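Chemist: sharing a model prediction with you, sequence too.
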Amino acid sequence: MNFHAIRAIYLFELARTWRTLLQSIATPVISTSLYFVVFGSAIGSRMADMGGVGYAAFIVPGLIMMMLLTESISNASFGIYMPRYSGTIYEVLSAPVSYLEIVIGYVGAAATKSIVLGLIILATARLFVDFQIAHPLVMLLFLVLTALTFSLFGFIIGIWANGWEKLQIVPSLIVMPLAFLGGSFYSIEMLPPLWQKITLLNPVVYLISGFRWSFFGESDVNVAVSLGMTLGFMLLCLLVIGRIFRTGYRLKN
């Protein structure tokens, strides 16, 4: 394992965060804080409790998870797309670096940025909402697994995209709607029985439900199922990336 190569890619990607601090950190924190102000303070005071949890506290895990999904995809897709766009990817591919080391470097940096951002937003949420975390270790587990999984997914999107507009298609038109419909702002138990079954086809439901369980000990889906779905999607992403490097899809042509 070439740890020097992994470290070089990892630190280079992290350095881009500090060069674009306003866009990488400040913008997501401010936009998520606005959700806390509008939905937590303004609307939450008029909403009934959700399973014994105040509405303002109830939406905290959903908002963090929604941000985590979009930022993980954005960080990873942009990180691998830029070398393809500028042509420097060929220097990386021709270097004595394995495909595994390339993935660890790029995905590890993207996941690290998302995890740090998630923790910052979690701390920011305490300024607006009073809540407790019932299972902090499980919360960290879901935070790390989700960041890694969707950074892998973003890595795939960054290789698939052949234009700047395609980098935004999946996050904007697919992931964001799924996050809104996945229980970020409500419990799926509030839906009619038919729609509850349909909603269970949404993979984001399992992520948000498991993450919310770590906060309040209550969830719409069994936490073991949530964890299994997350690991399953991670494995699928790893298989796709392995196939991409074996065939050289949009990397060697």
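Modeler: Looks like it came in fine. Here the structure is a predicted model, which means the values were calculated and not measured.

Chemist: when you work out contacts or count neighbours from here on, use the C-alpha atoms and nothing else.
Modeler: OK.

Chemist: just the buried residues of stretch 223-242, please?
Modeler: Neighbour-count burial for stretch 223-242 flags 223, 226-227, 229-230, 233-234, 237-238, 241 (criterion: 16 or more other CA atoms under 10 Å).

Chemist: quick check: closest non-adjacent residue to Tyr186.
Modeler: Ile59 (7.5 Å; CA to CA, 6 or more residues apart in numbering).

Chemist: what sits up against the host helix or strand of Phe233?
Modeler: Assessed by DSSP states H and E, Phe233 sits inside helix 223-247. Contact partners of helix 223-247, identified using CA atoms under 8 Å, 6 or more residues apart in numbering, comprise 99, 142, 145-146, 148-150, 152-153, 156, 203, 206-207, 209-210, 213, 251.

Chemist: ok now that helix, how far from the chain's centre?
Modeler: 14 Å (CA atoms, centre = their mean, to the nearest Å).

Chemist: now do stretch 203-215
Modeler: 12 Å.

Chemist: circling back to that earlier point, now the helix or strand hosting the residue nearest to Tyr186: buried residues?
Modeler: Assigned by DSSP H and E, Ile59 falls within helix 55-86. Along helix 55-86, these residues count as buried under the neighbour rule (16+ other CA under 10 Å): 55-81, 84.

Chemist: what packs against it?
Modeler: helix 27-35, helix 99-125, helix 136-160, helix 164-170, helix 176-180, helix 203-216 (3 or more CA pairs under 8 Å, 6 or more residues apart in numbering; DSSP states H and E).

Chemist: closest one to Val92 among those?
Modeler: helix 99-125 (8.1 Å; CA to CA).

Chemist: flag every buried residue along that closest one.
Modeler: 99, 101-115, 117-118, 121-122, 124-125.

Chemist: what's the angle between that helix and helix 27-35?
Modeler: 40 degrees (axes from the mean of the first three to the mean of the last three CA atoms, to 10 degrees).

Chemist: what angle do helix 99-125 and helix 223-247 make?
Modeler: Using the same axes, to 10 degrees: helix 99-125 against helix 223-247 is 140 degrees.

Chemist: show me the contacts for Leu167.
Modeler: Leu167 makes contacts with 74, 77-78, 157-158, 161, as judged by CA under 8 Å, 6+ apart.

Chemist: cool, and Pro28?
Modeler: Counting by CA under 8 Å, 6+ apart, Pro28 has contacts Met67.

Chemist: what of Val221?
Modeler: Per CA under 8 Å, 6+ apart, neighbours of Val221: 206, 209-210.

Chemist: adding neighbour count as columns, could you present the residues you listed in TSV?
Modeler: Output for the contacts of Val221, formatted as TSV (neighbours: other CA atoms under 10 Å):
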residue	neighbour count
Tyr206	26
Ser209	27
Gly210	26
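
Chemist: which among those residues gets closest to Ser33?
Modeler: Nearest member of those to Ser33, counting by CA to CA, is Ser209, at 21.2 Å.

Chemist: need the nearest residue in space to the closest one, chain neighbours excluded.
Modeler: Spatial nearest neighbour of Ser209, excluding adjacent residues (CA to CA, 6+ apart): Ser219 at 5.1 Å.

Chemist: okay, one more to line up with it:
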Amino acid sequence: MNLRAVWAIYRQEMARALRTLLQSVVSPVISTSLYFVVFGSAIGSRITEVDGISYGAFIVPGLIMLSLLTQSISNASFAIYFPKFVGSIYELLSAPVSYLEIILAYVGAAATKSIALGLIILATAALFVPLHIEHPFWMLGFLVLTAMTFSLFGFIIGIWAGNFEQLQLVPLLIVTPLTFLGGSFYSIDMLPPLWRTISLFNPVVYLVSGFRWSFFGASDVSIGVSLGMTLTFLLICVAVVSWIFKTGYRLRN
């Protein structure tokens, strides 16, 4: 494996993040703080506890997951779409760099930025509510696994997108609504039976539930099912990316 090539692409992507620090870090942190003000104060005054957990602390995993999903997809999709847009993707494809090395560099950089942002949001949340993480290693594991999975998903979107409008289509119209409806700000056990059953078809429910379990030891879905669903989505993304590079879909034409 050409580790020098991987490091060069990775370093370039991380340098781009530092140049857009205001957009990459400051903006999501401010948005998270506003969520705490609106949901934590306004709704928290009416819903004091959920499953024995204060509402302000209950929404922390959901807020982190919301930012993690959107930022992972955004970082990875733009990272691969921009070389396509300016035409430099052909230089990359003709260079002595394997497809695996390209994926490792771009997805690794996107996941690194998302994980760092998730930890910053966690530190920000600790300023608003007292937090105790029961399973810190599981928390970090879910953080890394989710970031890698959705960075791969974003990589697929970046290759599929034909313009900037399509680049934003999936995150805005699909991922963000699914995250809001995936138990980020409530427990699906609070829903009527019919809607609770419908919610189980939302893949984000399993991500949020597993991540929340690492904080409080309680979740809507068992930790085994949450982990299994996350790994399944990761394998699907790996399979799709492998097919894209094997066929050259929207890369060679």
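Modeler: Happy to help now that I have it. Just so it is clear, the model here is predicted, and its values are computed rather than measured.

Chemist: next, the TM-score between them, please.
Modeler: Laid over one another, the chains give 0.99 as their TM-score (TM-score structural alignment, normalised by the length of structure 1), with 253 aligned residues with a CA RMSD of 0.6 Å.

Chemist: run the contacts of Leu167 of structure 1 past structure 2 and keep the common ones.
Modeler: Among the contacts of Leu167 of structure 1, the ones still in contact in structure 2 (both residues aligned by TM-score structural alignment, their matches' CA atoms under 8 Å) are 77-78, 157-158, 161.

Chemist: which one of those residues is nearest Gln196 of structure 1?
Modeler: Nearest to Gln196 of structure 1 among the kept ones among the contacts of Leu167 of structure 1, with distances taken as CA to CA, is Ile157, at 29.5 Å.

Chemist: ok, the nearest residue to that closest one once chain neighbours are set aside to Ala161 of structure 1 distance?
Modeler: Distances taken as CA to CA, 6+ apart place Ser77 nearest to Ile157 of structure 1, at 5.7 Å, with adjacent residues excluded. Relative to Ala161 of structure 1, Ser77 of structure 1 is positioned 9 Å away (CA to CA, to the nearest Å).

Chemist: over to Leu173 of structure 1?
Modeler: As judged by CA to CA, Leu173 of structure 1 and Ala161 of structure 1 stand 15 Å apart.

Chemist: of the two, which one has the most company?
Modeler: Ala161 (18 against 10; other CA atoms under 10 Å).

Chemist: report the contact partners of that one.
Modeler: Applying CA under 8 Å, 6+ apart, one finds that Ala161 of structure 1 lies in contact with 81, 167.

Chemist: map it onto structure 2.
Modeler: In structure 2, Ala161 of structure 1 lines up with Ala161, judged by TM-score structural alignment.

Chemist: check contacts around Ser184 of structure 1.
Modeler: 59, 61-63, 66, 208.

Chemist: equivalent analysis for Arg212 of structure 2, please.
Modeler: Contacts of Arg212 of structure 2 by CA under 8 Å, 6+ apart are 58, 61-62, 218-219.

Chemist: how much space between Asn253 of structure 2 and Gln166 of structure 2?
Modeler: Asn253 of structure 2 is 18 Å from Gln166 of structure 2, by CA to CA.

Chemist: between these two, which is the more surrounded one?
Modeler: Taking neighbours as other CA under 10 Å, Asn253 of structure 2 and Gln166 compare with Gln166 leading, 13 against 5.

Chemist: let me know the secondary structure of Gly183 of structure 2.
Modeler: The local conformation at Gly183 of structure 2, judged by DSSP: H, G, I helix; E, B strand; the rest coil, is coil.

Chemist: tell me, how many residues neighbour the nearest residue to it once chain neighbours are set aside?
Modeler: Nearest residue to Gly183 of structure 2 in three dimensions, chain neighbours excluded: Val205, at 6.0 Å (CA to CA, 6+ apart). Using other CA under 10 Å, Val205 of structure 2 has 27 other residues around it.

Chemist: mind checking how far the helix holding Ile59 of structure 1 is from the chain centre?
Modeler: The answer for helix 55-86 of structure 1 is 4 Å, by CA atoms, centre = their mean.

Chemist: now the angle from that helix to helix 203-216?
Modeler: 130 degrees.

Chemist: taking helix 136-160 as reference, get the angle to helix 55-86 of structure 1.
Modeler: Using the same axes, to 10 degrees: helix 55-86 of structure 1 against helix 136-160 is 30 degrees.

Chemist: by how much does the next helix or strand after helix 55-86 of structure 1 deviate from structure 2 on average?
Modeler: Moving toward the C-terminus from helix 55-86 of structure 1, the next helix or strand (DSSP H and E) is helix 89-94. For helix 89-94 of structure 1, the mean deviation from structure 2 after alignment is 0.4 Å (mean CA distance after the TM-score superposition for structure 1).

Chemist: contacts for helix 89-94 of structure 1?
Modeler: 83-84, 251-252.

Chemist: for Val129 of structure 1, state which of those is nearest.
Modeler: When these are compared against Val129 of structure 1 (criterion: CA to CA), the nearest one is Pro83, at 41.0 Å.

Chemist: contacting residues around the closest one?
Modeler: Ile89 are the contacts of Pro83 of structure 1 under CA under 8 Å, 6+ apart.

Chemist: against Ser33 of structure 1, how distant is it?
Modeler: Counting by CA to CA - Pro83 of structure 1 and Ser33 of structure 1 are separated by 33 Å.

Chemist: cool, Thr20 of structure 1 as well?
Modeler: 20 Å.

Chemist: neighbour count winner among those two?
Modeler: Ser33 (19 against 11).

Chemist: which ones are touching Ile80 of structure 1?
Modeler: 106, 155, 158-159.

Chemist: ok, now with 7 Å
Modeler: 155, 158-159 (CA atoms under 7 Å, 6 or more residues apart in numbering).

Chemist: that one -> structure 2?
Modeler: Aligned partner of Ile80 of structure 1 by TM-score structural alignment: Ile80.

Chemist: hang on, Arg16 of structure 1 in a strand?
Modeler: No: read with three-state DSSP, Arg16 of structure 1 is helix and lies in no strand.

Chemist: any idea how far Tyr10 of structure 1 is from it?
Modeler: In terms of CA to CA, Arg16 of structure 1 sits 10 Å off from Tyr10 of structure 1.

Chemist: of these two, who's got more company?
Modeler: Taking neighbours as other CA under 10 Å, Arg16 of structure 1 and Tyr10 compare with Tyr10 leading, 21 against 12.

Chemist: hmm, that one is touching Ala109, no?
Modeler: Yes: under the criterion of CA atoms under 7 Å, Tyr10 of structure 1 makes contact with Ala109 at 5.2 Å.

Chemist: no further queries at this time; thank you.
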